[in-house]
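Participant: below are the sequence and a predicted model; questions follow.
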Amino acid sequence: MEKSFEPAQIESTWYARWEASGAFKPSGQGEPYCILLPPPNVTGTLHMGHAFQQTVMDMLVRYQRMRGMNTLWQVGTDHAGIATQKIVENQLAVEEKTRHDLGREAFIERVWKWKEESGSTITNQMRRIGAAADWSRERFTMDEGLSAAVRKVFIDWYRAGLIYRGNRLVNWDPVLGTAVSDLEVNNVERDGHMWSIRYMTADGAASLVVATTRPETMLGDVAVAVHPEDERYAHLIGQQLHLPLTGRQIPVIADDYVDREFGTGCVKITPAHDFNDYAVGQRHKLAPIEIFTLDAKVNDNVPAKYRGLDRYDARKAVLADLEAADLLVETKPHKLQVPVSQRSDAVIEPMLTDQWFVDLTSETLADGRPGGRKAITEPALDAVRSGEIKFVPENWSTTYTQWLDNIQDWCISRQLWWGHRIPAWYDEAGNIFVGEDEADARASATTAPVGALRQDEDVLDTWFSSALWPFSTLGWPADGPVKNERGEIVANWEQDKIFLPSAVLVTGFDIIFFWVARMVMATKYFTGQIPFREVYINAIVRDAEGQKMSKSKGNTLDPLDLIDGIALEPLVAKSTKSLLIPQVRAKVEKRIRKDYPDGIPAIGTDALRFTFAALASYSRTINFDIKRAEGYKAFCNKLWNAARFVLMNGGDSGFGIEASEKPVTEAERWILTRLKQTLAEVEQHFVSYRFDHLAQALYEFVWNEYCDWFLELSKPALNGDDAAAAASTRHTLLVVLESVLRALHPVIPFITEEIWKDVGPKLGLTEESLIHRPWPKADDIAADHAATGEIEWFKNVLSGIRKIRSEMNISPAKTIPLLFADGDASDHARVTKFAAQISFLARTETPQWIEAGADEPASAAAVVGALRVMIPLAGLIDLKAEKVRLAKEISRIEVEIRKCEGKLGNANFVANAPAEVVAQERQRITDWNTTLGALREQAQKLGG
């Protein structure tokens, strides 16, 4: 082995070997175990959330493969309709072209070309973090096999009456010109205003004042609502109001939606441009009035002077006219949540448009068939309520069921060109015909089309194809093998359906609604099975202070920068590149220079993965700290150096002792017992998805017990005269190390594989690499609890001696006298048994016993049960000077304690100081008292 561990050198070679050898493919043996990768956008690059989530999945897949399961990690990418189309349109804009200049067919060809050239960035980055995925089965949501599944699902649901076309209110992006899902909308807090506007009654005798943050939408008002029990307005319910600036009259209506305690208790109702107002309008049968075009300009349904204005220009004009008419009562600053498109940064406008929907709410259709609630929603609810599907942590099942209990119909159409084009055609009379293609649509029609047919221009929501991921990726609905564009078989439903349901879905809570629930709906409907047995909801990664990672804050981290390291100036340039506002760039640069003055150190993939594992608790968020990652790089170094120690101590006879032979020394039997216990813990933590506990158990065993203790405890045997003990110890060192490498492999695959290539052959193992080794089973290891008791006693004695050395500042190289006093018969026997080892490891003279009642020299002592472990101090330190020093320190601490007591004894301080200050003071007095006790004990040892 090389003297030092260099991650970059080993990571670049091992992954390519694994993939080339087919190590990631299903073995065809054992019980099926499948994990579905949440398909990242083909436009994407690896971020911290991806790296964390994929590390969790990879640990599970590697662990289950080692356990003998027939594992499949099904991977692929999503075509990301909006994001991908936007990238290519931006490229065209540089050429001063639009997609309309190319036409639909040529534009789609351009997108496919981009995908082939640039669409594999994120999958290549996944390889960097060690993702043990079966890349030979990689799927893309627009490939032919998945597209066939999309068409079948649409057609079957349409013919079952569960998909319909209707005019409904949707989130509309006026820049992209398409409906978008709630997930693609960010609610951003912005500074705005609240305007109060007076509406006069038709007879001019009274008025109402309404408050709004969007005064331009007043042009589309159809009513003013008040609470039915609000006595202030009871006499006005049913009367007509003059709608300012329009010449129209609108009614005053009563509805429980109104919060009578908020503002004036009067709410303007604009059903065509507000989701809550739309619901009110539906209840009161109020016809909506649309006032915006699809590019957010004012249309012809308003007075002529406002027509054609951008919505914000219209706002200024409306406010000016209201003020001139003395109807603008008040303007005041107001913080508001503004819906902003993730893709274009445009403010979303609720718009009434013709869209396609999946029925998820009706109990029964008009013709008596089951509606969407019965056919789709209820089975998805029952799957979780019955326990067929379990959430981890369990509380997320409540989130899932609450959303499905209150679900709305799903808008599945998008006004884009890139995506699965809706397989629907219209005749000249507006009738709809659905089929695989135009010929199938005609053949399936119950009535003859009127004239020529034209296909719907819209494509399906990206989430529609993603909802089919659990079964479409396995080859459904094809009868035989499914091939990719290179002619390679990527799926075969008849063979691969054994992987449905998959074992666990690892995903974030933010897509429980958009993806998790929809996969359950579609999979239950079309296959009769659940898509997965468990759903592990991983935490969201935040920065070290718990702040959400954001480019504008300058606290984002690129996982590849953490793996490879990056110098300060390139880091600054990279982090500020996409920030357009100079002030933001300056702020981000300042933060980076403060947080990473030397850039980001290279920590390697394994250290990053161990950090993720150690952070993976049941928490909603986790705070990522580079310093912690550096600590796990130190762990990797510790493991590397331990392996070098073991291999260098093979001796002339090597490691050729039979594995079945009983270990000779108690230290060996102790470490094997602890290995057995650790493996049992790790297995349980894999079952419960407590990767943080799993990482801690492995860390404690490897660092503290194997590297720190067993390697030390092995030295007396390795350097002693007992050849059998030396040979047995060398063998146990290697056997435990090999088991440790296997146990660590799911978490840190690269370094374990690199070390194993030198360790495995020493034990006569024939596997090509560690990835092919079985999981080390706790049941295969014999426990020796008696030996454990002996070694724990020995460790406590050594720890006590070393602590005294440290406290008294005695050089570790100095040989010191050692005395024992008190204790019982077992202590006397153990001292006799371990005398040589104690002297060797603690660097002491031969231990001596002090008889009961005999005079004792001034000593520092440690207590192990009833036994006192004593180091005489004469000649080791200047007792007089040490007593003086301790006395001064004790006096200083006593002064500090009195200060704290004085503050906490002051009732005014306790009552008026911030709670955290009082708590800090109480903690200080606790800490001071602990220190004082230790100092007094030390002084007493010296006779002070």
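Facilitator: In hand now; what should we look at?
Participant: rest of the way, CA atoms for contacts and neighbours
Facilitator: Will do.
Participant: list the buried residues for stretch 539-558?
Facilitator: For stretch 539-558, burial by neighbour count (16 or more other Cα atoms under 10 Å) applies to 539-544, 548-549, 551-558.
Participant: repeat for stretch 119-132
Facilitator: 119-120, 122-123, 125-132.
Participant: show me what contacts the closest residue in space to residue 500 that isn't next to it in sequence?
Facilitator: Spatially, and ignoring its direct neighbours in sequence, residue 500 is nearest to residue 531 (6.2 Å; Cα to Cα, 6 or more residues apart in numbering). For residue 531, the contact set (Cα atoms under 8 Å, 6 or more residues apart in numbering) comprises 470-471, 500-502, 519-520, 523-524.
Participant: now do the end-to-end distance for stretch 71-82.
Facilitator: End-to-end span of stretch 71-82 (Cα to Cα, to the nearest Å): 33 Å.
Participant: try it against this one:
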Amino acid sequence: MDPLYTPEGVEARWQDTWEAEGLYAAGAGARREETTFVICVPPPNVTGDLHMGHALNGSLQDILVRWHRMRGYDTLWQPGYDHAGIATQNVVEKELAKEGLTRHDVGRTAFVERTWEWLETTGRTIMGQFRRLGASLDYSRERFTMDDDYVRAVMTFFVRLWDNGWIYRANRIVNWCPYHQTAISDLEVEHVDVDDTLITIRYPFADGDGRDGISVATVRPATILGDVAVAVHPDDERYAASIGREVVVPYIERRVSVISDSRVDPEFGTGAVKVTPGHDAMDFDIGRDHDLPEPIVIGPDGLMNEAAGDLAGLAQKDAGGRVLAWAEERGLVEKREHYRHAVGACERCHSRIEPLVSLQWWCAMEELAKPALEALRERRVRYHPESQHRFAIASLEHAPDWCISRQLWWGHQLPIWYCADGHLTVQVEEPSACTECASSELTRDPDVLDTWFSSALWPFATLGWPAETPELARYYPGNVSSTAREIIRLWENRMIFSGLELRGEVPFTDVIIHSTVLAADGRRMSKSLGTGLDPMEPIEEYGADATRYGLLKNSSTQDVRYSIGAIEEGRKLANKLWNVSRLILQRAHSIGPEAVPRDLEERWILARIDSARAELEDGWARFAFASSTDVLYHLTFDDFCDWYAEAIKPRLYEDDPDAAATALAALERLLALLHPVMPHVTEEIWSQLPARETRLIVAPWPEPDARFAADAGALDRVQEAAQIFRRSGVEVELDTDDERRIFRAVVRPERAHVDGNRDAEIERLRKEVARGEGMLANERFVQNAPAEVVDAEREKLERYLRELAALGG
């Protein structure tokens, strides 16, 4: 073994070897033929690059896949890409713009052809980056949501929903991007803080003298042209007498009623709001409930439309200026004030989103959601953590009908054809004639489906559905899905109800909602904010193992700050493991691994390794990745390297064959436990061990071994004595020769050159005990402090009491 561990060449070599030898493939290493373990990677955008969320999610999924593969399961980790409708179209449109062209200049067919060409040369980068992370996906099975077979699956799903009577067309309010001129999903809307002017304008009573009325506040005076009512809260006494009267809308001088609605916030502005159903989501709901008209005064391009009369064609800012000037002349503008608030913008082009009533295709959710709700309530699918399970249920209970159409060219075009008489033909394959009148002149609906419509089929369409393939029979349903909380409603729940509708079974049993990795300063990671960080950077600097370790170590809560320190800790751990392995192998000569412990520290390390195995199995089964990674750190750095290896060194240097054989056996088990988190360095060391019959990636996971369990706490007193000595210089009286020998070998007190004060240390510990007992006797502290804080205080008190007893105090 080289004196220093350098991950650069090692990691790439093993990544190539594992894949070339078929060890990433479904079924590799399987010894339990009847048992499968399946995860489908959330399909990243085909245009995207790996970000920190991908890196964390890939790392924790890989732990589960590698762990189950070592346990003999037939594992499948399914890779692939999403076609990412608006994201991909946006990129290609930008390329066209460099040539002075728009998609309309080249036409739909040519635009789609150019998109495919662009993808062949530029797209599909993330799978290569996943390889660099060490993610053991079955790359031979890569799927794409625009593959021919997948397109057939999408069309089949649409026709199934149509035949059920759940798809309809209607005018309803959507998130509208005026640049791309399409409806977009909530996830494609980014909320940015902007500075606006909140303007208070009086709407005179229609039966008054013009001086009295109701004042409303708005930041969008251009939308006044679409006002059809003024609404107040039914319990707001200020307006009780006004409900039912009419007011006159400024500029257009339309008479509208004052209505009451509990959705109005009495604390905002004047407590009265203008109701503009065509251009505000809440107003749309209010309008529908009160049977109000829905005039639309802003067009798909974001400019004022013909319904705006003499303001048609103007930008909203200019139109709003005209409206305000008119109102100023008549003394209706009462106040202007600075107002900072969040507005929606398209995450791709950053245009301000228009809430717009638009004719779209919708999927009715009531019947489709019922089986999924039942599955969640019965815990046939469980979200982790529990708070996200409750959110998943609530989001299905209140799921609005799904807007499934998009006004894009890249994507799955709706399988709906129209004849000249307006008849609709809906089927998977392109029809030759109208199914109602037999007309052969058919026009296909130009809209494409929401990207999430096709993603909902990912767990089974990747396995060949709607064909009944052997892969589908073997690997569906799967086991785990893992993703970020932002897409619980958009993706996870939709996979659940789609799986139940089309396959009659839930697609997986557990959903991990992993941590959101924030920038080090607590802000969200974003290229536009300058807080984004490419995970390839720490991988290049510290290695994939260290990066995986650092991300996992820091994944204990739903929002975590990126920590380079945790990644540096991972590199130190890899180096420490390398050095201790090198020490053992240098002294092993031709000896093979065999657990033949003679001394206390040997029985202790074998017991500690088995105890850590049990902790890891419990932690990974609960998806507790941070605490499990911490277990591995302490087992390797503290127990194996700092205590066991130091204590056993004299026998290794004496070429004791039993000590070397036991050390190899212990190292072999340690490498197996570490492998799912740090696969490269462990595989490299494993390959140096004698008599290797298999790669570590498919080596058996260590079986329980309780032979030495009684010695699991054998070094507790020695370790407490070391802690006291390192802190105070005071030596504790130890009971046995083994304890004293191990203490001298590890702590080396003769090198410390300290003169400890036993009495001072006893006094310090007594004060700590008194403080701890006082805190834990305080009922308010015990009841109100976080459980982990109270537990930490109890652990400290117990430690202080043990140390005090050890010193005879």
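Facilitator: Received, thanks. Only a predicted model underlies this, so the values are computations on that prediction, with no experimental measurement involved.
Participant: TM-score for these two?
Facilitator: Scored against TM-score structural alignment, normalised by the length of structure 2, the superposed chains reach a TM-score of 0.89; 761 aligned residues with a Cα RMSD of 2.8 Å.
Participant: re earlier: map the residue nearest to residue 500 of structure 1 across to structure 2 for me.
Facilitator: In structure 2, residue 531 of structure 1 lines up with residue 507, judged by TM-score structural alignment.
Participant: over to residue 750 of structure 1?
Facilitator: Counting by TM-score structural alignment, the partner of residue 750 of structure 1 is residue 680.
Participant: could you measure from that match over to residue 615 of structure 2?
Facilitator: Applying Cα to Cα to residue 680 of structure 2 and residue 615 of structure 2 gives a distance of 22 Å.
Participant: these two: who's more crowded?
Facilitator: residue 680 (26 against 16; other Cα atoms under 10 Å).
Participant: ok, that one - contacts?
Facilitator: Per Cα under 8 Å, 6+ apart, neighbours of residue 680 of structure 2: 7, 10-11, 14, 134, 545.
Participant: mind doing that once more with 6 Å?
Facilitator: Going by Cα atoms under 6 Å, 6 or more residues apart in numbering, residue 680 of structure 2 touches residue 11.
Participant: check for me that it belongs to a strand.
Facilitator: No: checked against DSSP: H, G, I helix; E, B strand; the rest coil, residue 680 of structure 2 lies outside a strand; its state is helix.
Participant: which stretches of the stretch 251-400 of structure 2 form strands?
Facilitator: For the stretch 251-400 of structure 2, the strands defined by DSSP state E, counting those that start in this stretch cover 255-260, 272-275, 333-346, 354-363, 382-384.
Participant: in helices only, show me the buried residues of stretch 119-132 of structure 1.
Facilitator: Of the buried residues of stretch 119-132 of structure 1, the ones assigned to helices by DSSP state H are 122-123, 125-128.
Participant: what about the longest strand in structure 1?
Facilitator: Scanning structure 1 for the longest strand, with DSSP state E as the assignment, gives strand 185-200.
Participant: roughly how far apart are the residue of structure 2 positioned farthest from its centre and residue 248 of structure 2?
Facilitator: Distance from the C-alpha centroid of structure 2, by Cα atoms, centre = their mean, peaks at residue 209 (58.9 Å). The gap separating residue 209 of structure 2 from residue 248 of structure 2 is 12 Å, by Cα to Cα.
Participant: again, but for residue 797 of structure 2
Facilitator: Residue 797 of structure 2 is 73 Å from residue 248 of structure 2, by Cα to Cα.
Participant: for the nearest residue to residue 931 of structure 1 once chain neighbours are set aside, the count of nearby residues, please.
Facilitator: Using Cα to Cα, 6+ apart and skipping the chain neighbours, the partner closest in space to residue 931 of structure 1 is residue 893 (7.9 Å). Residues near residue 893 of structure 1, counting by other Cα under 10 Å, number 18.
Participant: how much space between residue 893 of structure 1 and residue 923 of structure 1?
Facilitator: Residue 893 of structure 1 is 14 Å from residue 923 of structure 1, by Cα to Cα.
Participant: same check on residue 22 of structure 1?
Facilitator: The value you get for residue 22 of structure 1 to residue 923 of structure 1, if Cα to Cα is used, is 57 Å.
Participant: with residue 253 of structure 1 instead?
Facilitator: According to Cα to Cα, residue 253 of structure 1 and residue 923 of structure 1 sit 60 Å apart.
Participant: comparing these two, which residue is more hemmed in?
Facilitator: More neighbours surround residue 253 than the other of residue 253 of structure 1 and residue 923, with 23 against 12 (other Cα under 10 Å).
Participant: my read is that that one contacts residue 222, right?
Facilitator: No: the pair residue 253 of structure 1 / residue 222 is not scored as a contact, 10.2 Å apart, by Cα atoms under 6 Å.
Participant: the match of residue 531 of structure 1 belongs to a strand?
Facilitator: No: assessed with three-state DSSP, residue 507 of structure 2 is coil; it does not lie in a strand.
Participant: picking that back up, pull out the buried residues from the one helix or strand the residue nearest to residue 931 of structure 1 maps to.
Facilitator: Taking DSSP states H and E as the criterion, residue 893 of structure 1 maps to helix 879-904. Neighbour counts over helix 879-904 of structure 1 (16+ other Cα under 10 Å) mark 879, 882-883, 886-887, 889-890, 893, 897, 900, 904 as buried.
Participant: next: stretch 304-319 of structure 2.
Facilitator: 304-305, 308, 311-316, 318-319.
Participant: for the residues you listed, could you give me CSV that also reports distance to residue 642 of structure 2?
Facilitator: As requested, those are exported to CSV (distance: Cα to Cα, whole Å):
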residue, distance to residue 642 of structure 2
304, 73
305, 75
308, 78
311, 78
312, 78
313, 76
314, 74
315, 71
316, 69
318, 73
319, 74
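Participant: now go through those residues and say which are in helices.
Facilitator: Going by DSSP H, the helices hold 316, 318-319 from the buried residues of stretch 304-319 of structure 2.
Participant: what range in structure 2 does stretch 496-515 of structure 1 sit on?
Facilitator: Using TM-score structural alignment, stretch 496-515 of structure 1 lines up with residues 472-491 of structure 2.
Participant: hmm, I typed the wrong one, I wanted stretch 282-301 of structure 1.
Facilitator: With TM-score structural alignment as the criterion, stretch 282-301 of structure 1 aligns to 288-307.
Participant: contacts for that stretch?
Facilitator: 178, 226, 277-278, 308, 312-315.
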